[in-house]
Structure formats: C-alpha cells, structure tokens
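Participant: Pasting the sequence and the predicted coordinates here, then a few questions.
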Amino acid sequence: MILSGAEIVIECLKEHQVDTVFGYPGGAVLNIYDEIYKNADSITHILTSHEQGAAHAADGYARSTGKVGVVIATSGPGATNLVTGIATAYMDSVPMVAITGNVPVSLLGRDSFQEVDITGVTMPITKHNYIVKDVNELADIMREAFYIAKEGRPGPVLIDIPKDVTINKVDYEAAVPKEVKRCSKHITEDSIKEAIARIKASKKPYIYAGGGVVISDAATELESFAKKVHAPVTCSLMGIGGYPGRDELYTGMVGMHGSKASNIGVTNCDLLIVVGARFSDRVIGKADKFANGATVLQIDVDPAEVNKNIISHHAVIGDIKKVLRVLNERLDQQDHKEWLAEIGEIKDKYPLKYSGDGLSAQYAIEKIDELTKGEAIITTEVGQHQMWAGQFYKFSEPKKFLTSGGLGTMGYGFGACIGAKVGNPDTTVINIAGDGSFRMNFNELLTAVRHNIKVIVFVINNGVLGMVRQWQTLFYDERYSFTTLNQDLDYVKLAESMGAVGFDITTKDEVEEVLKKALDEIRPVIINCMIDKDDKVFPMVAPGKPIDNVMVE
C-alpha cells in the first residue's frame, strides 16, 4: 500500500490504538493535519490555546489512563513551546510521544523560516528523539518511539518530521505493535533472598513509596506488602495515591512538607524500604542525616536511581509490580506491633491541623474530598495549594493525583486537567490552582469551553505568590520582592466572557454550596476562593535541615 508520510503517521497512531491527540497546527505539519481531518472518525484532536497546554494535556491524559499521550506541534516556536511540557513529563516518567514538524530536509541548517534544531534542544529531556529524513524510516521510527515511551521507566520521545517527508510516498505495511513487557531481567534469586533476609531482621521497618508504584500499577501489591511487612507507609508527592490515604498504616507525605510522624519515623527506623522513589532533595533534606541509622533497601526499575542521591545497602532492580509480587509470595507474615504503636502515638500527637476559624484552603480541600468521596482526579499547579492538596485530599487510588513533582511547573495543572478529563470522561476532574499559576494558563479555559470539557478549576487566591512569600517570610526577613500580585481580576466575569461559569467564595459558609453547584454544572467552572496572603504550609522542614527538624507552626 503506497502512502505518504503524513498518512503513515496516522496509520501508526491507529496501530497503537491512539484515539486522542492534542496539538496546534502550523505550516510544517499541514499535511499531517490534513490527514487528521480525513480521519476524524477514529482520532479526536483537541485544539489547545497554546502548545505548552497541549503538552500538559497529553501528559495528564497519559498519567490518568496509563496510555501514551500524543501531542503535535509545528516547527520553530511551535516545537519550542512544547519544551516545558516535555521536560515536565521527563522528570516524572510520563509516557508521551511528541510529533513536531520541521522545514524540508534541503533547508535544514540554513536558518530557514521557523526552523529550529528541536532534537538538539530536547536531547537532555527525552528518553530518545529522532529527526526523520527518509520516509522509508518513518513507520519503524513511529513504532519504536511508542515502545520506548512505555518500556521500563517510561518517558517522553520526540519525533521531528521535515515537511517533505510528510509528502513523500513509500510502500507501507501494517504491523502489530511490539509488546511492552515488564522488566524482570535483573530480578535475581540472590537479590530476592537478601531483601527478605533484611526485612526479617528488621525491628522498625518503614516503607517509603514513590511515583514508581503508581507508574507500574503496583498499588494493590504495595498494600499487600505493607500488611505483610507490618510496617508504616509514607509517600513522596509523586507517590500519593499509590497507597490508600485512609489506611491505618499510612502516615502521610515525607520530606519538606511531610507529616511529623513520617519524618520522625523515617529518621528512627532501622530498615527503610524504598519502593519506586528517587530520593528527591525535597524528601531527604540534609542528606547525611537522612535515615542514617537505617539499612536502605531500594526497589526500582531504573538501576541509575540506585546510589544516586542516597547510598543503598541492597537493591532489587526490576518492575515494581513483579518484584512486590515475588516478595509477597515468599515473605512470611511479620509482626511489628510495638513499632506501629510508637508511630501511632506520634501521628496522634502531631496531626495535620489548621485554624478552623475562617475560610482556608485546607478546609476547602477537605470539603472537596468529602463531596467527591476521595474519588475525583485532582490536578494541581505548583506552590502552597499543591502541598495542601497532597496533605488534605485523601486519595484512595493511584492515577488520581496529577502534579508536577520533579520540574515543579507552574501552568501544568489546567492542561493536565483537560487531558485527564478527555481520558476519563465519567470521572470528576478538578484542578486545584494558585492565583499565580492560574495567570500562566487560564487561556486554556477557551480549550475547555470549545470542546465542552467539563472541568472545575478551584483557584486558591491569596493575591501573592504564596510559597515564595512563605520563604521570604521565614528566611528573607519579610522582604517581599515581587511576590505581591496586586491582581484586580473579576474571576466570575472572566469565566463568563469565555463561555464558562464562575463563582466567588469569600466565607467559609459558602464553600459547600458553591462546590455542590460546580459539581452539578454542565459547563467548565472557575471557582475563586479568597484566603489570607499569610496562610502557610505546615509542617515544614527548612532547606538543608534534617527532616526530623520539623516546624509545625
């Protein structure tokens, strides 16, 4: 079958059962977009307001569904506008295929109109990338890209296609996608035996779970493992949802804004079992004081993570779901009642708390949790609201908390919210945003309205860049350098001007009523919730301090 390069792109998307792509057209991808138009019955295209929003939408789609997210952009500025979204996906191990156009092969390297070396630009932030200069290679590269994006530790792959390659024709043969198998080649008998021996020898084990648990669909196995080890469980920000937030063994987040029980427990344990976590600096604080009395047992699919930030005493390398299944089969039931009682006392003594007198973000998030029964998909931007969402929404399932944990991308949440809703049309999807982040991406409200994507954006509005101001208060003698927004914006009118619905919340009594109206609404909703500019996220560990040095107020 003789097909053009553009037709081959579409056929390869169909081979991989891609039903949705996000993007923004331009001259270099006109031929691809022409084929999308012809194949509208099988592939839905979501036109965003900005390419960065498209990249974040593909990311949110991928995180919430487990499928590969696909984004398309034209050459030059279209391609470079994807960079932040690609880097966000790379840092958080999200499977994505980004397809960019470029100038014809004969014009490459000549500073042509809208030409950029996007493969050079994205080399450090992709698992792999390609520039396709021969249409004969296009189908194989497309197939390989989808495989690489999903295989092992997932991540984004970029395919740059010059315009003449989308025009040129070649004989195309359909193929069945290569099966992506769970990584098990490094799971050895010796590594399993050693892990079991260390667990059995422990008197005070603690489980620290990261985003790898969510990515590998290992939440069920982790819960069984925790019960078997009889150990408390803490999660990184990326790991939230990987363990049930209401379970008695769960002690909340660990690290800079982790619970006191988690931070003290990790510091005092004798065995730290690290499952799919990268030892972020925001988790470990002062590295030489992090769990320095414990044996560290690390389970991860990526051998590059072992001994990168913290030295591990033993590691099992392989897909987390497979490793935990083997351990659950081989490990005898353990008993650590005294240790759990000790941690329980700390939990009871230092619960997460906030002033209940007036309207606060914490109260509002607890209400969101209550009214959605902990079953909504929650996306966030980056800042105080992100930490409050991780602390006060009790996630019961994985893939329900979508946040930029590694890159810390303000502007991520709204695009991700749209992508998650497209991938999960029957699930309530709410983006919890700060007013600073909302300023970066509210153009995507037009996307939600245009495509009738029913999402809720809950703006926690304190009129400042809240987390930066918090640091300025605590560590910079209250020198508030350019963190006061002075934003005189009518959110209700803004929403209405774009065809959405807007609500204001200024008192605690309004929260439940407005949320119920928003949940019943059939159009996209913006909620503006006013809080005090000096509300802070606690607990908090000062940067560079040991994580058991916790400020609780």
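Facilitator: Sure, I can see it.
Participant: Going by C-alpha atoms from here, please, whenever you check contacts or count neighbours.
Facilitator: OK.
Participant: can you give me the helices in the stretch 51-200 of the chain?
Facilitator: Remark: helices of the stretch 51-200 of the chain, listed N- to C-terminal, are 51-65, 77-80, 83-91, 118-122, 138-150, 163-167, 189-201; assignment by DSSP state H, counting those that start in this stretch.
Participant: what about versus this one:
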Amino acid sequence: MNGAQWLVQALVAEGVDTLFGYPGGAIMPFYDALYGASLRHILVRHEQGAAFAANGYARASGRVGVCVATSGPGATNLLTGIADAMLDSVPMVVITGQVPTPLMGTDAFQEVDVFGMSLPVVKHSFLVREVEALPEAVRDAFRLARSGRPGPVLIDLPKDVQTADASHLPPHAPAPADALPAPLHGPLDDALALIEGAQRPLVYGGGGIALGDTVGVFRAFVEATRLPTVLTLRGLGALPASHPLNLGMLGMHGTREANLAVQEADLLVVVGARFDDRATGKLDQFAPRARVVHLDGDAAEVNKLRHAEVAVLGDLCLALRRLTRAQPDCDDWRAQCLSRKTEYAARYDAPGPSVYAPQLLARLSALAPEAVVTCDVGQHQMWVAQHWRHTHPRRHLTSGALGAMGFGLPAAIGAQLQDPASQVICVSGDGSFLMNVQELATLGRYRLPVKIVLLDNQRLGLVRQWQQLFFDGRYSETDLSDNPDFGALAHAFGIAAFRLERADGVEHALHCLLACEGPALLHVCIDADANVWPLVPPNRNNAQMLFNPEDADAPLPA
C-alpha cells in the first residue's frame, strides 16, 4: 500500500462517499488509487467547479465536502471556492497534488506554494512532507473542518509522498468533532432578564443556526416566546417563510417590515449572526434604540462590530432551550410587526406582457416547495431571497459573504449528488451562468436532474442598477446583449431547454421544466431595466429604503 492508496481508505473511513475533482500530473498517484475504489469521483470540467460542487454538497448535507486537484493551476483554480467556504463557514477538505519534495522550491513545472496562498482562506493548511505524517494530517483535517465554526482545510500532498510505502501505517481512525462548550449560567440569566423586560424585542437570526444544527430548537424558541423574527440572507429558512412571526430578510434588499422592526426594536436577540454590512446598512445607525443579546458559537464574532450587553457563547441548542422560558410582555409590538407584514406584503400583479421575475420565482417556489434552490450572485439572487418561500436554510444555497458568480450550477450538482432523490433547482443570471457554464458537461454526463432557471436581462443587472441609481446612468461594461443562444448551448450538452418571453406563458413553462426527467434549462427573457426593490442606499440606515418609483403605493424617500 502506498500513500495514495492509504489516503483512499482513510477517506472511506471518514464517511466520504463522493468527491469532486480533475486529475493532473502531481495528483496522478491518487487518481490511480481511486481506480476501482468504492469512492464515487465526479469529474468536473474546471477545478473551480470542483470546489463549488463540494461546497454545495456540504451546504445541503451538513457533511464534509471533498474536492481534489493537481498542483499549480489546478490548485489555484480551487482558491475561489475555498474562500467561499471559509467566509460562509462550510466544512470542506481540499486535497491538492504537489511536486515531489526534492523539487519543492526549485520552480519546478506546475509548482505553486498553495500552502502559503491558501492560508488566509482556510481554517488550517497541511503540507505533508513524509508519509508518516499522513494519518495525523487527515485525522486533524476532517476534525477541524467539522469542529466549532466549520470551514475548509487544505492537504497539500507531494507526489513522492503519494507513492511512498505506507504499508506500515495503521488503518485510519477518524477523530470526533470538538464539541462546543455549554453556555455559562450567568449570561443566560442576564439574557432572560433582558428579554422579559423588553417592550419591543426582536430575534435576528443568521447562518449560524444551520451551522449549529439548531433549526428545530430555534423554531421552538420563537414559538414559545412569540418574538417577531428577522433573518439574514444565510439565515433564510431557519424559520419557514410561511410562519406568521417571520418578517423576512433584513438589510440592503430586505423587506420593509423587517428593516423597520430592526430600527424600532429595543432589544435584539441575535442568534448566529455577525452584523454583516449588507444586513446592517450604516452601522452606527443600525438598531439605534436596541440593546443586544448575542448568542454565538464563535467568540470572535461577539463585540466585533456591535457591542453586546449580554454575550452567550457556546452551544446554541443549549442556550436557546434555556431561553425558551422567557415570556416578554410585548403584545402591542407583536401586533404592530404583524400588521406591517400584511400591509407591506409583496405584490405580483405587475402590468405588461413581460415576465416579472419575482412572480415567476414565487410561483416556482409554490410548485416545488421542498426543492433545494441554488443561486449565483446578482439581481436573481436577491429576488430568490425575497420571493422564494424558504423552508430550511440547507435548501437555500447561496454565496453569501464572498458573493461569487459562477457558484450556482456547480453547487446544484453537489446538492443533487448528496441526495439523488431531492429536487434541485439552480436559479442563475446570464452574467453568472457563463462563469462556469462548462459544468453543463458534468450535468449532462451524469444525467443529474437539476433544473436551471436562467433569468436573462442581457445585463450585469445589479451593477447596472447601481450605475443607474448612484453613477448618473453611466453604464460602464454592463451590456451583455451579445449573449449566446442559451437554449442551443444547453442542447449542445444534451440538455433539454425551453424559452420563455411572455408573462402569460409562465405557468406552462414551469410545468414543462419540472416535468423533465433529466436536466433541463428554462431560458427566461426579462426586462433589461428591471430593478430589485426595496434597496437601502450606501451610507444610509435600514429605514431609509428606496422603492420602485413606478409603484403608486411607494412611500417617499426617508
């Protein structure tokens, strides 16, 4: 048994069933060891696709995603997907080939210091210089990826270590993830007192709810305390969109009722959120009347951007169970929040013959209520956040903190492979889609039944919107009117495709898309000038939202 063969059996022992990658010279011994092994390897068509697919696999399942590439350009092509996993706390183990140890530092063919390059975007990097170090590196890589705040870990594996004799190494023994500590009683008692004494308390939930496997307990906490709740982009689904206490997403493109509630609250119960700038708007004017109870598994997030009167650190499940006994007297506040939710509910009766993207997405969500939806980045991402009826955060996969275009299609591939029985829908924009369009070949090869909804406005829509509103209509390099025929492109990869141009064809087109047995693409032509509303302008607080000026019911700018 050589080092590469030992690594394959170690991955199996860690519970890995699927990995995503692309072979090359320095990783060839590992690929030779994969030949005939029980692991399922998915051959993507670009290493960035491998990283995003492993990322989507991990986000949808909660398990560690694994991707593999060779040295040099193979490794550097992974870095964007690794950075995305780091910033959104996604558990991944990344394996890269490296030139043989005697050649390291000599500028050998395809030699790049990926260990050094990756340091800012991983929880830890391992450069395995001898085969005897392999067991500890693999054990610690998976343990670190899963533990605490999850994230990516890199194993850089020189070619001679892969081919070295490993017959003397013991069978791999996985290490359990490090458990989060139980929260202290003192801060919990202080948090209870603040919640029960508040007149306008509000729950502000984030991505840490799913990361801590806390969704069920979080829902029980909201039910028991009956506190109005707002969610971040990555917290969507922690409370179902249908829940009466869910006011929706806060922040730059948040709902009016959510942003107004935040600005008027006298207490924020922050659960697994990090006061991201897209959520807070102008930070020094964010929730100006509110004290803060901050619950988080990562102590580094507490007091980083907003002072917390009470910090509850450690296991979120234990903390929320203790706080469930709180019974604040806030009936008037709750009624006000819920009244606004009804008053400001989204409307889908857009005039004219063009397809109205929010209405299409709301209808698709109703037709596929349990689907996993993946997004790229741009206007379509915000419309999905606003108008999809999210039921669980692991069914909404989006590049939150990094905002990486090209994420959606490979992430959908990973999500489909983690549960072949699930329904997976990728919503993309014409700009983002072409960033990793080559993964249509992966979709076609494995006949994965992913459904793609491509919203095509022939523009880089979100950038164009900002140029319209804040750069005096100077539309610099956002025109994509020379887009290819996306239907013909899908057909070239053996994928069914449909085209939708009019609002009166939405229902038929969606039914045709969902009825396809294999992969399919719906090319949706939308208005090039359509904007995402509401919008909090830069350097404004969340109450100072802009609304569609064509809407007769739009309030005047604050």
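Facilitator: Nice, I can see it. Given the structure is predicted, the values throughout are model-derived calculations rather than measurements.
Participant: where does the TM-score land?
Facilitator: The TM-score (TM-score structural alignment, normalised by the length of the first structure) is 0.97; 545 aligned residues with a CA RMSD of 1.1 Å.
Participant: picking that back up, turn the helices of the stretch 51-200 of the first structure into JSON lines, including mean neighbour count.
Facilitator: Listed next are the helices of the stretch 51-200 of the first structure as JSON lines, based on neighbours: other CA atoms under 10 Å:
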{"stretch": "helix 51-65", "mean neighbour count": "30"}
{"stretch": "helix 77-80", "mean neighbour count": "22"}
{"stretch": "helix 83-91", "mean neighbour count": "24"}
{"stretch": "helix 118-122", "mean neighbour count": "18"}
{"stretch": "helix 138-150", "mean neighbour count": "21"}
{"stretch": "helix 163-167", "mean neighbour count": "23"}
{"stretch": "helix 189-201", "mean neighbour count": "15"}
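Participant: May I see those helices organised as a markdown table, with distance to residue 271 of the first structure added?
Facilitator: As requested, the helices of the stretch 51-200 of the first structure are arranged in a markdown table below (distance: least, CA to CA, whole Å):
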| stretch | distance to residue 271 of the first structure |
| --- | --- |
| helix 51-65 | 31 |
| helix 77-80 | 45 |
| helix 83-91 | 27 |
| helix 118-122 | 39 |
| helix 138-150 | 32 |
| helix 163-167 | 55 |
| helix 189-201 | 7 |
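Participant: who wins for proximity to residue 536 of the first structure among those helices?
Facilitator: With distances scored as CA to CA, the stretch of the helices of the stretch 51-200 of the first structure nearest to residue 536 of the first structure is helix 83-91 (25.7 Å).
Participant: helices or strands up against the closest one?
Facilitator: Using 3 or more CA pairs under 8 Å, 6 or more residues apart in numbering; DSSP states H and E as the contact criterion, the secondary-structure elements in contact with helix 83-91 of the first structure are helix 51-65, strand 156-162.
Participant: Now with 6 Å, please.
Facilitator: Contact partners of helix 83-91 of the first structure among helices and strands, from 3 or more CA pairs under 6 Å, 6 or more residues apart in numbering; DSSP states H and E: helix 51-65.
Participant: Among the helices of the stretch 51-200 of the first structure, which comes closest to residue 296 of the first structure?
Facilitator: Closest approach to residue 296 of the first structure among the helices of the stretch 51-200 of the first structure (CA to CA): helix 189-201, 9.4 Å.
Participant: With the second structure overlaid, how far apart is that closest one on average?
Facilitator: Taken against the second structure, helix 189-201 of the first structure registers an average deviation of 1.0 Å after superposition, with mean CA distance after the TM-score superposition for the first structure.
Participant: Could you check how far the counterpart of residue 233 of the first structure in the second structure is from residue 289 of the second structure?
Facilitator: When the structures are aligned by TM-score structural alignment, the residue of the second structure matched to residue 233 of the first structure is residue 229. According to CA to CA, to the nearest Å, residue 229 of the second structure and residue 289 of the second structure sit 17 Å apart.
Participant: Taking the centroid of the second structure, which residue is nearest it?
Facilitator: To find the centre residue of the second structure, average its C-alpha atoms and take the closest one (CA atoms, centre = their mean): that gives residue 398, at 3.4 Å.
Participant: If you drop the residues flanking it in sequence, what lies closest to the equivalent of it over in the first structure?
Facilitator: Residue 398 of the second structure is assigned residue 403 in the first structure as its aligned equivalent, the criterion being TM-score structural alignment. In space, residue 403 of the first structure comes closest to residue 380 once its chain neighbours are excluded; the distance is 5.3 Å by CA to CA, 6 or more residues apart in numbering.
Participant: residues touching the one you found, list them.
Facilitator: 386, 403, 413, 431-433 (CA atoms under 6 Å, 6 or more residues apart in numbering).
Participant: Can you turn the buried part of those into a PyMOL selection?
Facilitator: One line in PyMOL is enough to select the buried members of the contacts of residue 380 of the first structure, burial here meaning 16 or more other CA atoms under 10 Å:
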select buried, resi 386+403+413+431+432+433
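Participant: In helices only, show me the contacts of residue 380 of the first structure.
Facilitator: Assigned to helices by DSSP state H, the following of these qualify: 386, 413.
Participant: need the contacts of residue 380 of the first structure in a markdown table with distance to residue 523 of the first structure, can you?
Facilitator: Putting these into a markdown table (distance: CA to CA, whole Å) gives the following:
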| residue | distance to residue 523 of the first structure |
| --- | --- |
| 386 | 24 |
| 403 | 24 |
| 413 | 18 |
| 431 | 15 |
| 432 | 17 |
| 433 | 18 |
